[in-house]
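Engineer: One predicted model, sequence on top.
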Amino acid sequence: MTIFDIFEPIGIFVFAISGAITAVKKHMDIIGVFILASVTALGGGVLRDVIMDRGIPAAFSNYDYYVLILLAVIFISTVGPSLRWPWALTVFDAIGLAVFTVDAGIKAIDMNLNLLAFLFMSVITGVGGGVLRDMLSKEVPVIFRREIYALAALVGAICLWVFTPLINEAAAAYLSVTVILVIRLLAVYYKLDLPRIIN
C-alpha cells in the first residue's frame, strides 16, 4: 500500500463529512446533503483535472468515491445531533485540506511537474472542494474571509516539495499534513487572519 492509497480515501471521507455538516446546518434535505458532500469531497480534484486538461476527471470514473461519500452522509445522519457543529466542521475541513493538498502534491511530484505547476495542483485540490461547498451553501468561501486557509495549504505543499528529496516521500507527506493541520487549527483557535485592505 502506497501513501497515495492511504491519503485519498481519508480526504474524500473527511471532506464529505465537512460538506454534509454544512448541508445539515443549512437545513437541506437528504439529496442536498449528499450533493453538497459529493461536491466538497470531489470538487477540488475535478477542478484540478479540468484545468490541467487531464481528460475525464477521476471523480466520474471511480465508484468507490461515492461509497465513501455515502458512508460519510450516513455517519452524519446517525451521529450528527451529538456533534458540536462549528468545532466538527473546522476539524474535518482542516483534515480534508491537509490530506488533499498533500495527496495532490505527491501525484504532482510523481508526474515530475515543475514547482509552479506542483503548487497550483496541490493548492487548488486542497481548497477547491471547500470553495464550491461554501458557494453552494451561500457562504463567502473561507479563503476569501481573511482566514489562514489557502496559506496553510501553500506552506504544507512547499514543505512537501522541500523535504521529499531529503528524507522520503512518506515521511515528507506526514510532515506536510501535520504542518497544514497545525497552521490551520492554530489560526482558527487564536483567530489569526491575513491582513486586508481597508477602504
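Structural biologist: It's in.
Engineer: CA atoms for contacts and neighbours, from now on please.
Structural biologist: Will do.
Engineer: Spatially central residue in the chain, please.
Structural biologist: The chain has Leu97 as the residue nearest its centroid, 3.1 Å off, counting by CA atoms, centre = their mean.
Engineer: Below is an additional structure, to be compared with the one above:
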Amino acid sequence: MIGIVNYGAGNIFSLTSALDRLELPYGMVNTEADLDKYSHIIIPGVGHAGAAMKKLADTGLVEPIKSLKKPVLGICVGMQLLTDHSEEGDAELIGIVPLKTRLFNKDQGIKIPHMGWNNIEHKNNLLFEDVKSGSQFYFVHSYFIEYNPTFDIATAEYGQPFSAAVQKDNFYGVQFHPEKSGAAGERLLKNFSNLKQ
C-alpha cells in the first residue's frame, strides 16, 4: 500500500486519480507514525522547493523519511527535495542524493518553465520496466537536477541534458509527472508499487 506524504505542497488530486485508475490502494502520511502503515512512500510536490522544504520540515518528517528502508518516490519538487540544495530560495534540502537543483539558463534560448511533453532516455532499471526508452513524459518545472551518471537513471534534454530520474538505494525521484503522462506514466507508478523492500 502506498503512503502519500501530505505536507501541503503537492497536487495530490491528479496523483490519487492515477492510483485509483490503477487500483493501487493508498493513504495519507501526516505524521511519523503513519510512515509505518505503508510499504511504499510517495513525496509529491509542485511549486517552490524552498517553501516545500519548510512545510516538510514543519511536519517533523524529514529525519524519519531519511531513515526509511522501503521504496520512496519523489515526484517533481518531491524529487528535488531529495537533493542537497536548490537554487530556488537558496534552500538546503533533505540531502539524500548528493546533487544540486539548478535554474534553467534562459540565455540558451529556451522558455522557462519547461512545460509539456519531452522524451527521456532511461537506463535498465526496475522503475522503467516495460517503458520504452524514448517514451514521452509530461514536465512542468523551472529547476532541474544536474546530470550525474552515478545517480541518473533517466535523462532528458532541454537546452542541456538533465536528470529526468534518479536513484540512490531505495530512494527514487522523477522530474516529470507520471500521473499526467498517460500509459507510460501509469506503467511507472505500477512498477514503483511492485518494487520490493
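Structural biologist: Now that the structure is in, tell me what you want to look at. All figures in this text were calculated on a predicted structure; none of them were measured in a lab.
Engineer: May I have the TM-score of the superposed chains?
Structural biologist: Put the two chains on top of each other and the TM-score (TM-score structural alignment, normalised by the length of structure 2) is 0.28; 97 aligned residues with a CA RMSD of 5.6 Å.
Engineer: Wait, the residue nearest to the centre of structure 1 touches Leu154, no?
Structural biologist: No: contact criterion CA atoms under 8 Å: Leu97 of structure 1 and Leu154 do not qualify, at 10.6 Å.
Engineer: What's the first helix or strand after the helix or strand where Gly96 of structure 1 lies?
Structural biologist: Under the criterion of DSSP states H and E, Gly96 of structure 1 resides in helix 85-110. Under the assignment DSSP H and E, the closest C-terminal helix or strand after helix 85-110 of structure 1 is helix 115-136.
Engineer: That following helix to helix 85-110, inter-axis angle?
Structural biologist: Interaxial angle of helix 115-136 of structure 1 relative to helix 85-110 (axes from the mean of the first three to the mean of the last three CA atoms, to 10 degrees): 150 degrees.
Engineer: got the buried residues for helix 115-136 of structure 1?
Structural biologist: Across helix 115-136 of structure 1, burial judged by 16 or more other CA atoms under 10 Å covers 118-134, 136.
Engineer: tell me what that helix is packed against?
Structural biologist: Counting contacts by 3 or more CA pairs under 8 Å, 6 or more residues apart in numbering; DSSP states H and E, helix 115-136 of structure 1 packs against helix 3-25, helix 30-51, helix 85-110, helix 150-163.
Engineer: Direction-wise, compare that helix with helix 3-25 and give the angle.
Structural biologist: 20 degrees.
Engineer: Can you list the neighbours in contact with helix 115-136 of structure 1?
Structural biologist: For helix 115-136 of structure 1, the external contacting residues (CA atoms under 8 Å, 6 or more residues apart in numbering) are 15, 19, 22, 36, 39-45, 47-48, 93, 96-105, 108-109, 140-143, 149-150, 153-154, 157-158, 161.
Engineer: how does it look with 7 Å?
Structural biologist: 19, 36, 39-45, 47-48, 97-98, 100-102, 104-105, 108-109, 140-141, 150, 153-154, 157 (CA atoms under 7 Å, 6 or more residues apart in numbering).
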